[in-house]
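**Student:** Sequence first, then the predicted structure, then my questions.
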Amino acid sequence: MTQSARRDTRGTPDSTPGTARRRGHPLSRLLHNRVAVVCLVLLALIVAASAFAPLLTSASPTRSTLDDAFAPPGGGHLLGADSVGRDVLARLLYGGRVSLLGGFIAVVVALLIGVPAGLLAGYYRGRLDAVVSWVASLVMAAPAIMVLLVSIAAIGPDTNATMAVLGLILAPGVFRLVRASVTSVREELYVDAARVSGLGDARIVRRHILPVVQAPTIIQSAQMFGVAVVIQAGIEFLGLGSAGQASWGAMLNEAFANLYTKPTMLVAPGLAIVITVATLGLLANALRDALLDTPGPAARRRPRPAAAPASTPGPADDDSLLAVEDLRVTYATRDGERTVVDGVSLTVRRGEVVGLVGESGSGKSQTAFAILGLLPPEGRSEAGRLSFDGRDLRGLGRKERNALRGCRIAYVPQEPMSNLDPAFRIGTQLTDPMRAHLKLTAREAREKALALLERVGIAEPERVYHAYPHQISGGMAQRVLIAGAVSCDPELLIADEPTTALDVTVQAEVLDLLRELQQEREMGLILVTHNFGVVADICDRVVVMRTGQVVETAPAEKLFAEPRHEYTRMLLDSTLEDAPPRAPLRTPATGGPLQETV
């Protein structure tokens, strides 16, 4: 193992044990918050008291005894009796059931509607997003109190049904929150990496999108619960709830009717509502602090460069592993369609390394993403031919593409730290594609992942397997991505600037690793790069791109010896390998050599 490889195994400063302990698990952070602990205890007591009301009092919440009207606290009525002789404690305990159940119904209905709608609209966008957003805006525009009153008039005084309608009213708020969270994360590079691994949409949403959505959704749920308890109490206070049942709102109604006779009747239901709502509000704030105190989000996707149109297509071989003819990629803009790849043709044979070379903005990455079927929704691609191992890729649906990606066609991105999900351990992200494509058991996938980590030059595979992305270095992260790319034994590997973010020594090691793996597995390899040194070191054939078109295709030795196109010659002339050494610096005053100072 080289010195730089050993440096990689030490990870980054964030990987120190102290840092890991300081971050901690969200539940641990929550339990270290004194306010949160007090809120949890109070809420647990309120729920337990309501659930076990028959064990705490033998009195009935609805049986009235006129002889006990306005009975003071003590004797047979611990908290006294109301105007018709009903036990206040029993009504308080049993009333908690109604109020808490009503809040629970409202929150569950809101989540059952808002979360799936937000996930689908935020992930797939397009017309579905437009329609669901329009419906949500329409519901939010309607006055909530008017909707509730109309529903009560139509359904009748049924508290649970009314709270279900309240859930419908609250659902658009959940939808907007979830949709915003999904939209913010769906363009992350690690989500693209999951798509390239061939994972299905359902698995990507479950493993990579939901962890981001769940924290704000839990926080909002606690807030909605408090709001629902207040609204439920208000409905009961107005006498619009279920008749004959005990509830905190009904107790307030009774207390206000006898405000001048016995004002102390306001105390019990008022405190119950205030304590419950305040507890839920403070708990929501504590949950926010605990759940959102995580490492910063992964770097956002950088805009992919566009190129001007041009055309110089080349022929494709019939025996090729990958054949691309006349590929065009366009984007819809305000000024019309913008073509960023125009007429690109290339082939890759089994066991061949093809370098896709050009300046930034020449369309290299756009070509790779078009082949992978990973263009963003606003991008559109078309080709005269786009086939892999004789299979036409142009008409494949999402499911068929996922069956190829990660399994037979793999991808290595250029920003390793942004392509690993910070919420999951390295081992989880390596084993998921293997279990999906190769149908391995958890144990088999783990053993293969450890073997791959060792094969790509990681000295402590067990430690890295259990580490989070922030606990390893950039060089190790790139090795992890390479291990993941070859984990399902692909026939074609597309490496998009795999060494850009690495230092020179680690670049050489990663290139050696790619070459060794490619030769061992006889893979076809497309190496997207702008570095001719890398091309000379690893490529068999070179495709040079400029402003979205192929300007020259030739074997690597021939291209370096006899470049035909002026653009290729310009790129080769821009390298510094044959440049004369720089003259020593001279002082302006004397013109003599600049002396070093200590």
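**Tutor:** On my side now, so go ahead.

**Student:** contacts, neighbours, all on C-alpha from now
**Tutor:** Will do.

**Student:** Next SSE downstream of the longest helix along the chain?
**Tutor:** Determined from DSSP state H, the single longest helix within the chain is helix 88-124. Toward the C-terminal end, the helix or strand that comes next after helix 88-124 (DSSP states H and E) is helix 126-141.

**Student:** now the angle from that following helix to helix 88-124?
**Tutor:** 150 degrees (axes from the mean of the first three to the mean of the last three C-alpha atoms, to 10 degrees).

**Student:** List the contacts of the helix or strand just after helix 126-141.
**Tutor:** Downstream of helix 126-141, the next assigned helix or strand under DSSP H and E is helix 144-155. Contacts with helix 144-155, where a contact means C-alpha atoms under 8 Å, 6 or more residues apart in numbering, come from Asp158, Ala161, Thr162, Val165, Leu166, Ile169, Leu240.

**Student:** which one of those is nearest Tyr94?
**Tutor:** For these, the residue nearest Tyr94 by C-alpha to C-alpha is Asp158; the value is 16.9 Å.

**Student:** How many residues are close by the closest residue in space to Val486 that isn't next to it in sequence?
**Tutor:** Using C-alpha to C-alpha, 6 or more residues apart in numbering and skipping residues adjacent in sequence, the residue nearest Val486 is Ala410, 7.0 Å away. For Ala410, the neighbour count with other C-alpha atoms under 10 Å is 27.

**Student:** tell me which element Ala410 falls in.
**Tutor:** strand 409-412.

**Student:** one step back: now, which of the contacts of helix 144-155 sits nearest Arg541?
**Tutor:** Closest approach between the contacts of helix 144-155 and Arg541, by C-alpha to C-alpha: Ile169, at 61.4 Å.

**Student:** thought the closest one was touching Ala141?
**Tutor:** No. Taking contacts as C-alpha atoms under 8 Å, Ile169 lies outside contact range of Ala141: 10.0 Å.

**Student:** what about these two, which has more around it?
**Tutor:** Taking other C-alpha under 10 Å, Ile169 and Ala141 do not tie; Ile169 has more neighbours (22 against 9).

**Student:** which SS class is the more buried one?
**Tutor:** helix (DSSP: H, G, I helix; E, B strand; the rest coil).

**Student:** Can I get the buried part of the contacts of helix 144-155 as one ChimeraX selection?
**Tutor:** Listed next is the ChimeraX selection for buried residues among those, using 16 or more other C-alpha atoms under 10 Å:
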select :161,162,165,166,169,240
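
**Student:** take the one below as the second:
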Amino acid sequence: MTTTSGTGPVGRRPRRPWQTVLRRPVAVASLGYLVVALAAAVAAPLFAPYDPTATDLNHVLAGPSAGHLLGTDTLGRDVLSRLMYGGQVSLLGVAQAVVTVLAIGVPLGLLSGFLGGWLDRLISSIVDIALAIPTLVMLLVVLAIFGSNQAAAMITLGVLASPGFARVVRGATLAVRHELYVAAARVAGLPPRQIIVKHILPRVAGPIIVRTSLFAGGALLAQSGLSYLGLGVQPPTPTWGGMVAEASVVIDQQPWLLVPPGVVIGLAILAFGLVGDAVRDATADRSLRPAVRRPRRVAPAVSDGGAEASRSALLSLRGVSVELPTADGPAIVVQGLDLDIAPGETVGLVGESGCGKSMTGRAILGLLPEGGRLSTGRVVFDDIDLTTLGRRALRRLRGRQIALVSQEPIASLDPVYPVGRQLAELVRCYDRRLPRAAVRKRVHELLATVNLPNPEQVARRYPHELSGGMAQRVAIAAALAGRPRLLIADEPTTALDVTVQAEILDLLRRLQRETGMAILLVTHDWGVVADICRRTYVMYAGQAVEATTTERMFDHPKHPYTAGLLDSTPQPDHRGHRLPAIPGTVPSPGRWPDGCRFAPRCPYATAECTAAPVAFAEPQQGHLTRCLHHEQVNKGGDRDRTATAAGTA
């Protein structure tokens, strides 16, 4: 088996959801129990030792024996045989209720949440009315009309439970319908039916599965209760609930008779819930989740330069490496990163997609994806090593000391609440002593701070009612709610037009002057870097390959990757000329070259570049580069790109 450095075995396909379920002992045990119970019920005519109605008056209320493995009841009927035949009636009732609730609740919830408008209002009104109907009373009415008809009772139970089902599905659909891929599907001309089935339903499958599993257990309990009360299928036809009722009459003579049906019912209800939970988790993550060790605090690692964290810096990263689980095993996505940000400073983090920029920001906040971990290094903020803090301490630090502005502001806002309510929740989280009026005033102040006109009106709007620029400003206002000292801005201007970009950058500069906060700007836009950043780090394939002041990096790049990125930036004085492009693509984590990671795309690469990893060098004071041929990068003469790049911002 071939392996890649730091990633584990390669060439292995991701496991399918059912394979993930079968790797969980609790799920396997629960699923196995349900399969055995169903198989026993279906195969009862073949394998039941006795006829379920056959009586043996010579062995009444007998305990377990070789002839009757689970004993006999009040008429000498075999308990095991009645349990097997009783499963046919009880499990059929559960299936009837589950099919009914899915057939009604899921379509109503999907249509209400996705289409909205008058249909949403109509369905929501019907759901509200239906939820007020007492379920037990309606079941009794139906049984009074149809007699002891289990099918009618269980279908009625499914109908009465479907409004609650529809409400859950609607809420999950509302959270999905505004995502960008749904909008893209609409723009592409896909019909609503296809969008709902292909794009919406798979995303809301988790809540549906969990709700279905819980309802199945409740339906079994309801069916057993009706049989216990004598309102279900009538004797001598066996049912699990009916057996409990018969056992309760003679509990003082033979307590054992209550154990078999009671245990079967209890374990079935528990198994339904556990299987639903396992299937939900497997459906939510269709890629392999390898056995990843629990994240642990690690000792400070020594980076390439062996430097200690800067005492004057607000934030210092030293030797930071981030590891994430993949289908082929753990993969390092950021390796040996050193980075410093001084108080009140703006630092840029530049590179193509897949270079590890966003993952660096998430590592600082301790918000890595599930299974990810900071494998080596230190993250020191205000002389506090964040890698030694527990979860509570990190939660207290997020928002109050370090905040994040996402590259997708609308996706970071809850679609079912007005933005004012969401900001108010943040304000109350940071200061629980504020009265309601003060919270509302603070929300309006935050919206006014980010230059949003009519803050009171904006606070009443929902995220889908905001333009891209307004949503970005709301996201910045949310980040400022805790008065942070460091703001991590992840591609804050990517999806905005040039005019709005300039407004957002002016806003960040003004807020920085007024609050003194530092900014880590994650971007691929050199124009933004030239406009606002004092120093810049360039990342490639998980490593920092160059670091210096922004002005020096534009005028004297000392890494071919940096020079290639700068040359590929559109410039007003080069209209009509073809932009040069860097050949190739960024290699995936786990497939990085052994030597210089940029060597396969580099015009200056030699055999020396691929022989061993390249460490940071400092050819000039304060200018670091990870290139053996940095002297050749600028042979064509100094370049003054700063002004032209700033002009494109």
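**Tutor:** Right, received. Where do you want to start? Everything numeric here is computed off the predicted structure, so don't read it as measured data.

**Student:** Give the aligned range of whichever helix or strand comes after the strand holding Ala410 of structure 1 in structure 2.
**Tutor:** As assigned by DSSP H and E, the chain's next helix or strand after strand 409-412 of structure 1 is helix 426-437. Under TM-score structural alignment, the match for helix 426-437 of structure 1 in structure 2 covers residues 419-430.

**Student:** Could you tell me how far the matching stretch lies from the centre of the chain?
**Tutor:** From the chain centre to the centre of stretch 419-430 of structure 2 is a distance of 22 Å (C-alpha atoms, centre = their mean, to the nearest Å).

**Student:** contacting residues around that stretch?
**Tutor:** With C-alpha under 8 Å, 6+ apart, stretch 419-430 of structure 2 has contacts from 400, 413-414, 434, 439-440, 442-443, 458-463, 474, 477-478, 481-482.

**Student:** re earlier: helices and strands around the longest helix of structure 1, which ones?
**Tutor:** Where contact means 3 or more C-alpha pairs under 8 Å, 6 or more residues apart in numbering; DSSP states H and E, helix 88-124 of structure 1 is packed against helix 34-51, helix 53-56, helix 126-141, helix 159-186, helix 210-237, helix 248-257.

**Student:** possible to save those as a markdown table with distance to Phe369 of structure 1?
**Tutor:** As requested, these are arranged in a markdown table below (distance: least, C-alpha to C-alpha, whole Å):
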| stretch | distance to Phe369 of structure 1 |
| --- | --- |
| helix 34-51 | 47 |
| helix 53-56 | 62 |
| helix 126-141 | 20 |
| helix 159-186 | 16 |
| helix 210-237 | 25 |
| helix 248-257 | 59 |
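
**Student:** wait, Cys407 of structure 1 sits on Pro490?
**Tutor:** Yes. Applying C-alpha under 8 Å, one finds Cys407 of structure 1 in contact with Pro490, separated by 5.4 Å.

**Student:** ok, those two, which is more surrounded?
**Tutor:** Looking at Cys407 of structure 1 and Pro490 with other C-alpha under 10 Å, you find the greater number of neighbours at Cys407, namely 25 against 21.

**Student:** Looking at structure 2, name the residue matched to the more buried one.
**Tutor:** Looking across to structure 2 (by TM-score structural alignment), Cys407 of structure 1 lines up with Arg400.

**Student:** Which residue is the nearest non-sequential neighbour of the counterpart of Glu491 of structure 1 in structure 2?
**Tutor:** With TM-score structural alignment as the criterion, Glu491 of structure 1 lines up with Arg485 in structure 2. Closest residue to Arg485 of structure 2 apart from its sequence neighbours, by C-alpha to C-alpha, 6+ apart: Met517 at 4.5 Å.

**Student:** Trace that neighbour over to structure 1, please.
**Tutor:** Matched by TM-score structural alignment, Met517 of structure 2 corresponds to Met523 in structure 1.

**Student:** Next up, the contacts around the closest residue to Gly122 of structure 1 other than its chain neighbours.
**Tutor:** Of all residues not flanking Gly122 of structure 1 in the chain, Arg179 sits nearest, at 4.6 Å (C-alpha to C-alpha, 6+ apart). Contact analysis of Arg179 of structure 1 by C-alpha under 8 Å, 6+ apart lists Ala117, Gly118, Leu119, Ala121, Gly122, Tyr123.

**Student:** wouldn't the third one be in contact with Val182 here?
**Tutor:** Yes. Because the distance of 6.4 Å satisfies C-alpha under 8 Å, Leu119 of structure 1 is recorded as touching Val182.

**Student:** buried stuff in stretch 444-463 of structure 2?
**Tutor:** 444-452, 455-456, 458-459, 462-463.

**Student:** so where in structure 1 does it end up aligned?
**Tutor:** So stretch 444-463 of structure 2 sits over residues 450-469 in structure 1, by TM-score structural alignment.

**Student:** So what touches the matching stretch?
**Tutor:** With contacts defined as C-alpha under 8 Å, 6+ apart, stretch 450-469 of structure 1 is touched by 1, 5-6, 8-9, 417, 420-427, 449, 472, 476-477, 479-480, 482-483, 487, 513.

**Student:** and if you look at stretch 114-129 of structure 2?
**Tutor:** 108, 111-113, 163-164, 166-167, 170, 173-174, 177, 196.

**Student:** Figure out how far that stretch is from the centre of its chain.
**Tutor:** That offset, for stretch 114-129 of structure 2, works out to 28 Å (C-alpha atoms, centre = their mean).

**Student:** swap in stretch 173-183 of structure 1?
**Tutor:** For stretch 173-183 of structure 1, the separation from the chain centroid amounts to 12 Å (computed by C-alpha atoms, centre = their mean).
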